[in-house]
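# okay, predicted coordinates and the sequence, questions at the end:
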Amino acid sequence: MPTVRSIFLSDIHLGTRACQADRLLEFLRSYVAENVFLVGDIVDFWAMRRNIVWTAEQNTFVQKILKRARRGERVVFIPGNHDEALRDYLGIAFGDIEVVGEYIHQLADGRRFLLLHGDEFDQITRHHRWVAVLGDVMYDLLVRLNSIISFVRRRFGFTCYWSLAGYAKRRVKTALQFIFDFEDSASHAARQRGLDGIICGHIHSAVIRDVDGITYVNCGDWVDSCTAIVEHLDGRLELIAWGSKELAVVNAQQEEVACVS
């Protein structure tokens, strides 16, 4: 089992039918880490107001994270907009898990990165909450439809996971423009603080990319893409796409950007 310096996870959305906790557990069993950073939307309180789906795998994930913290791994939790209720407890530790609003992390190679969820850069979430909630409901419908498509694909022998919502985001011009604007805003925030990069989540679009000299990193999610970021012992960042060949191929070409200081 390989040892890495840090694991970065975001947008797990515990408490929902869409959460792919089984794949996440497979991923976590494959890595030993010194640090685990939970970069927001770990628990989906928005969706849980409508309907709670809490599986055995989701419960096991919580237990695994608590166990990692107890045995000495540093676990830092940065709440997002879907678990924003936990922002009332910033600075408090729960079961050896630190809860903070943001965090400055220094990689093993000396580069310094801003860690936060990223809803701060989403104008819709900040100023038009009802639109964000409506979008969340529609997104949930896409995910439910995707479960039917996945079942059909498995019956025809397609074992690689494919995301309808992810496909839509990559094909719809408006969604792509939103992603580009988000990346620019996030990178600008890191640049203003004199940092080398930013690691965030929120938009469910995993990538490691250079944006005008700033390394922009998004963890992706465990609803559509099943992605995470790991920091190797030398400070190199890598995007792990767990079970998605398409995303793995795309981001293998981008990963080397993370080594640029």
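That came in fine, so what should we check first?

# only C-alpha atoms for contact and neighbour calcs from this point on.
Will do.

# quick check: longest helix of this structure.
helix 129-155 (DSSP state H).

# I'd like the next helix or strand past that helix.
The helix or strand immediately downstream of helix 129-155 is helix 164-171, counting by DSSP states H and E.

# packing partners of that following helix?
If you count contacts as 3 or more CA pairs under 8 Å, 6 or more residues apart in numbering; DSSP states H and E, helix 164-171 packs onto helix 129-155, helix 173-192.

# any chance of these in CSV, plus mean neighbour count?
Shown next, in CSV, are the helices and strands packed on helix 164-171 (neighbours: other CA atoms under 10 Å):
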stretch, mean neighbour count
helix 129-155, 14
helix 173-192, 17
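
# now do the helices in the protein.
21-28, 45-50, 56-70, 123-127, 129-155, 164-171, 173-192, 245-252.

# now these in JSON lines, with distance to residue 77?
Listed next are these as JSON lines, based on distance: least, CA to CA, whole Å:
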{"stretch": "helix 21-28", "distance to residue 77": "16"}
{"stretch": "helix 45-50", "distance to residue 77": "15"}
{"stretch": "helix 56-70", "distance to residue 77": "11"}
{"stretch": "helix 123-127", "distance to residue 77": "20"}
{"stretch": "helix 129-155", "distance to residue 77": "22"}
{"stretch": "helix 164-171", "distance to residue 77": "25"}
{"stretch": "helix 173-192", "distance to residue 77": "19"}
{"stretch": "helix 245-252", "distance to residue 77": "25"}
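
# nearest to residue 206, out of the ones you listed?
Proximity to residue 206 (CA to CA) singles out helix 245-252 among these, at 8.3 Å.

# what helices or strands is that closest one leaning on?
Using 3+ CA pairs under 8 Å, 6+ apart: helix 245-252 touches strand 237-241.

# structure two is appended below for comparative analysis:
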Amino acid sequence: MQEKQVRSIFLSDVHLGTRGCQADRLLDFLRHYESEYLYLLGDIVDFWAMNRSIHWSATQNTVVQKVLRRARKGTQVFFIPGNHDEALREYVGITFGEIRLESDWIHHTADGRRFLLLHGDEYDQVTRYHRWVAVIGDVAYNTLVRLNTWLSRARRRLGISGYWSLAGYAKRKVKTAVSFIFDFEDSVVRGARERGVDGVICGHIHWAAIKEIGGMSYINCGDWVDSCTAIVEHLDGRLELVEWNTRPAALLAPPKPVSSEENETALAG
């Protein structure tokens, strides 16, 4: 597959070290896209889950090697740790393997806009002040993801096409979860506005989106456990949300952009 050149790639919530990590799909995605900038916006490695049990596949290792190889070959790689890999926050400000660790960053798009990049957990009141609740919620979410793996196998055996997410369905149906998502988005936007930027790109809540909130651009990368989504910046500065879960990983064709009806309006400038 020929690589497609974009200016920037934004990824979050990969959760390497867990069974839920869809490293095969991420590897397919990275093989398709080449970029000048690569931003890793937190929860790339899941130390929380690895404290309970470790699942590190050969494909997950290949993902790490591919990122390191890109950094060595000149891609500017930035790693902004999240709450699941918060141990790395002790090393903010240093560079290892040509990868720069930062607590947040300001990215300038090709068309001159300024975006605040962060993971987003600092705007999650549960994670900040009730860590034990966050840990229980993390265990419950991982259980849904594992159940979804079994359901996907059953759907394939029954000849049912397409991808269906149990965790995503639960988020849409549980009113408190939806309310939390909107509260999080509003909080992140308020924080970005205080920084005087044009918008914010984050992760954390596993809910991919590109939208306008109060005159500010809010962009969330989603995740590589459930939705398999990423943000790419094209050479002209246009930002696009790409989903990579519509087909089995071995049969992936070039990505299908998320439609404007599903995720508001793609930012064109």
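Yep, that arrived. Computed from a predicted model, the values in this text were never measured in an experiment.

# and the TM-score between these chains?
Overlay of the two chains. TM-score (TM-score structural alignment, normalised by the length of structure 1): 0.96; 258 aligned residues with a CA RMSD of 1.3 Å.

# quick one on the thing from earlier: of the helices of structure 1, which approaches residue 35 of structure 1 most closely?
Closest among these, using CA to CA: helix 56-70, at 9.1 Å.

# angle of that closest one against helix 21-28?
30 degrees (axes from the mean of the first three to the mean of the last three CA atoms, to 10 degrees).

# show me what contacts the alignment partner in structure 1 of residue 9 of structure 2?
Counting by TM-score structural alignment, residue 9 of structure 2 lines up with residue 7 in structure 1. Residues near residue 7 of structure 1 by CA atoms under 8 Å, 6 or more residues apart in numbering: 33, 35-37, 228-231.

# at 7 Å instead, please
Counting by CA atoms under 7 Å, 6 or more residues apart in numbering, residue 7 of structure 1 makes contact with 33, 35-37, 229-231.

# kindly report the same for residue 97 of structure 2.
Listed by CA under 7 Å, 6+ apart, the contact set of residue 97 of structure 2 reads residue 68.

# gap between the residue mapped onto it from structure 1 and residue 76 of structure 1?
Under the alignment (TM-score structural alignment), residue 97 of structure 2 maps onto residue 95 of structure 1. Residue 95 of structure 1 sits 11 Å away from residue 76 of structure 1, going by CA to CA, to the nearest Å.

# same question for residue 124 of structure 1.
The spacing between residue 124 of structure 1 and residue 76 of structure 1, counted by CA to CA, is 27 Å.

# where in structure 2 does stretch 171-183 of structure 1 fall?
Using TM-score structural alignment, stretch 171-183 of structure 1 pairs with 173-185 in structure 2.

# return the distance of the matching stretch from the chain's centre.
Distance, stretch centre to chain centre, for stretch 173-185 of structure 2: 18 Å (CA atoms, centre = their mean, to the nearest Å).

# kindly report the same for stretch 68-87 of structure 2.
When distances are taken as CA atoms, centre = their mean, stretch 68-87 of structure 2 is centred 13 Å away from the chain's centroid.

# can you give me the buried ones in it?
Residues of stretch 68-87 of structure 2 classed as buried by neighbour count (16 or more other CA atoms under 10 Å): 68, 70-71, 75-86.

# which one of these is nearest to residue 117 of structure 2?
For those, with residue 117 of structure 2 as the reference and CA to CA as the criterion, the closest is residue 80, at 8.1 Å.

# which position in structure 1 aligns with the closest one?
Under the alignment (TM-score structural alignment), residue 80 of structure 2 maps onto residue 78.

# ok, residue 68 of structure 2 next?
Residue pairing (TM-score structural alignment): residue 68 of structure 2 is matched to residue 66 of structure 1.

# so what's its match closest to, chain neighbours aside?
Distance criterion CA to CA, 6 or more residues apart in numbering; nearest residue to residue 66 of structure 1, sequence neighbours excluded, is residue 95 at 6.6 Å.

# for the match of residue 80 of structure 2, what are its contacts?
38-40, 99-102, 116-117.

# same thing but at 8 Å, please
37-40, 99-103, 116-117.

# now do residue 124 of structure 1
131-132.

# what do we get in structure 2 for it?
Using TM-score structural alignment, residue 124 of structure 1 lines up with residue 126 in structure 2.

# any idea how far residue 51 of structure 1 lies from residue 166 of structure 1?
Residue 51 of structure 1 is 23 Å from residue 166 of structure 1, by CA to CA.

# ditto for residue 104 of structure 1
Taken as CA to CA, the span from residue 104 of structure 1 to residue 166 of structure 1 is 29 Å.

# which one of these two has more residues nearby?
residue 166 (17 against 14; other CA atoms under 10 Å).

# my guess is the more buried one contacts residue 226. True?
No - counting by CA atoms under 8 Å, residue 166 of structure 1 does not reach residue 226; the two are 10.9 Å apart.

# what's the average distance of the longest helix of structure 1 to structure 2?
Comparison of helix 129-155 of structure 1 with structure 2 after fitting gives an average deviation of 0.7 Å (mean CA distance after the TM-score superposition for structure 1).

# counterpart of residue 194 of structure 2 in structure 1?
Residue 194 of structure 2 maps onto residue 192 in structure 1, by TM-score structural alignment.
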